[in-house]
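S.K.: This is a predicted model, with the sequence first.
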Amino acid sequence: MGRSLNPQAAGVKRISPENLRRIMTESSEEAVKLLVEEADRFGKGLSKSLTTSQIRNIFGEVRSIEQDVLPTDQQLSLDVQRRLLMLKPKMAYQVGRFSNDEALKALVETLSEAIDLIGNDKNRFQTFVNLFEAILAYHRCHGGKTN
């Protein structure tokens, strides 16, 4: 997604690039705490306008990709890396379907940025899954719309 979102326009402040980088690349207790705090804040912001089904459409694909990661793998296979990168145009399509949804744009930009930080690192992929799962959980916890 080449263009930048004005976070105030939607009332949803996305996860900053600095915090996202810390969450995705650092292996520390502070990074895990930051993941939970940011997912709570972001999920709450998304809950005001984004439906659970809009998020689950994307999350379902992430879960499908996760099934291709074997416990014995040290790094992500080229196929998994390809599927992750192809998730970006699929998410862009979702934004196109809901063209006036600034919250969805904020989510897609955040997830796309996180995907760029994964590379072939299996631990970073798992952090990505954890982050997305936490955002979805907090979205629902804060009363996110179901339809």
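M.R.: Happy to help now that I have it.
S.K.: contacts, neighbours, all on C-alpha from now
M.R.: OK.
S.K.: what are the ranges of the helices in this protein?
M.R.: Taking DSSP state H as the criterion, the chain carries its helices at 7-10, 17-25, 29-46, 52-67, 78-97, 102-118, 122-141.
S.K.: Can I get these in TSV including mean neighbour count?
M.R.: As requested, the helices of the chain are arranged in TSV below (neighbours: other C-alpha atoms under 10 Å):
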stretch	mean neighbour count
helix 7-10	13
helix 17-25	17
helix 29-46	19
helix 52-67	15
helix 78-97	16
helix 102-118	21
helix 122-141	20
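S.K.: who touches Thr25 in this structure?
M.R.: When the contact criterion is C-alpha atoms under 8 Å, 6 or more residues apart in numbering, the partners of Thr25 are 117, 124.
S.K.: change it to 10 Å
M.R.: Thr25 sits next to 19, 31, 114, 117-118, 121, 123-124, 127 when contact means C-alpha atoms under 10 Å, 6 or more residues apart in numbering.
S.K.: Ok, Asp40 next?
M.R.: Applying C-alpha under 10 Å, 6+ apart, one finds that Asp40 lies in contact with 34, 46, 134-139, 141-142.
S.K.: Use this one as the comparison:
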Amino acid sequence: HIQFDETQTTHLTDFAKQNHVTVNTVIQGAWALLLSRYLNRDTVCFGATTSGRPTDMNGSNTCLGMFINTIPVITEIDPAQSLTTWLQSIQNANVRSRESEFTPLYDIQKQAGQHLELNKEGLFDTLMVFENYPISEALQSEERQDTSF
């Protein structure tokens, strides 16, 4: 579990804006590079969680229960490619993957089948969860709920 302070968050946000990508994409890129080096592979696959809440469903943000899903992020590390181009390709793939965001993980694994030979032990090398919300606001909200009997 990694938590960034305000200065680190500002640096990440500025870097993402300069490269026309989201902070999530920057973090996914860093994770992909780390996995690539650790696993000694040019192509890596990790699971990324999505909120899974249908934006077109009226009141989905007020529904109770978990809608979370995990989708694969597959990326190739190409040293000849610029960092900006590579990060933008990850972001573009993430946008395209939104079409499969509601597909159950067991169907994704089934569809990947033998076409995905990145990891002989499973579909993902790792799972990455990116949470983008102000912790202090969430804690304050939780404290208010606890004291408002």
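M.R.: Alright, I've got the coordinates. Only a predicted model underlies this, so the values are computations on that prediction, with no experimental measurement involved.
S.K.: Could you get me the TM-score between them?
M.R.: Comparing the chains after superposition, counting by TM-score structural alignment, normalised by the length of the first structure, produces a TM-score of 0.23; 61 aligned residues with a C-alpha RMSD of 5.2 Å.
S.K.: quick one: the helices in the second structure?
M.R.: Going by DSSP H, the second structure shows helices at 6-18, 23-39, 83-97, 105-112, 135-147.
S.K.: And the first one, what's buried?
M.R.: Which is helix 6-18 of the second structure. By neighbour count, with 16 or more other C-alpha atoms under 10 Å as the criterion, the buried positions of helix 6-18 of the second structure are 12-13, 16.
S.K.: So which elements touch it?
M.R.: Helices and strands in packing contact with helix 6-18 of the second structure are listed as helix 23-39, helix 83-97; criterion 3 or more C-alpha pairs under 10 Å, 6 or more residues apart in numbering; DSSP states H and E.
S.K.: So what angle separates the directions of that helix and helix 23-39?
M.R.: For helix 6-18 of the second structure and helix 23-39, the angle between their directions (axes from the mean of the first three to the mean of the last three C-alpha atoms, to 10 degrees) works out to 100 degrees.
S.K.: wait, Trp31 of the second structure sits on Phe46?
M.R.: Yes. With contacts defined as C-alpha atoms under 10 Å, Trp31 of the second structure counts as touching Phe46 at a distance of 8.8 Å.
S.K.: any common contacting residues for these two?
M.R.: Between them, Trp31 of the second structure and Phe46 share these contacting residues under C-alpha under 10 Å, 6+ apart: 126, 128.
S.K.: mind checking how far Leu104 of the first structure is from Gly43 of the first structure?
M.R.: Taken as C-alpha to C-alpha, to the nearest Å, the spacing of Leu104 of the first structure relative to Gly43 of the first structure amounts to 11 Å.
S.K.: In contact with the spatially most central residue of the first structure, which residues are there?
M.R.: Central residue of the first structure (C-alpha atoms, centre = their mean): Leu111, 3.5 Å from the mean position. Contact partners of Leu111 of the first structure, counting by C-alpha under 10 Å, 6+ apart, are 15, 20, 58, 87-88, 91, 105, 117, 128, 131-132.
S.K.: Adding distance to Gln67 of the first structure, write those residues out as JSON lines.
M.R.: As requested, these are arranged in JSON lines below (distance: C-alpha to C-alpha, whole Å):
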{"residue": "Ile15", "distance to Gln67 of the first structure": "27"}
{"residue": "Leu20", "distance to Gln67 of the first structure": "24"}
{"residue": "Ile58", "distance to Gln67 of the first structure": "15"}
{"residue": "Leu87", "distance to Gln67 of the first structure": "15"}
{"residue": "Lys88", "distance to Gln67 of the first structure": "18"}
{"residue": "Met91", "distance to Gln67 of the first structure": "19"}
{"residue": "Lys105", "distance to Gln67 of the first structure": "26"}
{"residue": "Leu117", "distance to Gln67 of the first structure": "20"}
{"residue": "Phe128", "distance to Gln67 of the first structure": "14"}
{"residue": "Leu131", "distance to Gln67 of the first structure": "17"}
{"residue": "Phe132", "distance to Gln67 of the first structure": "16"}
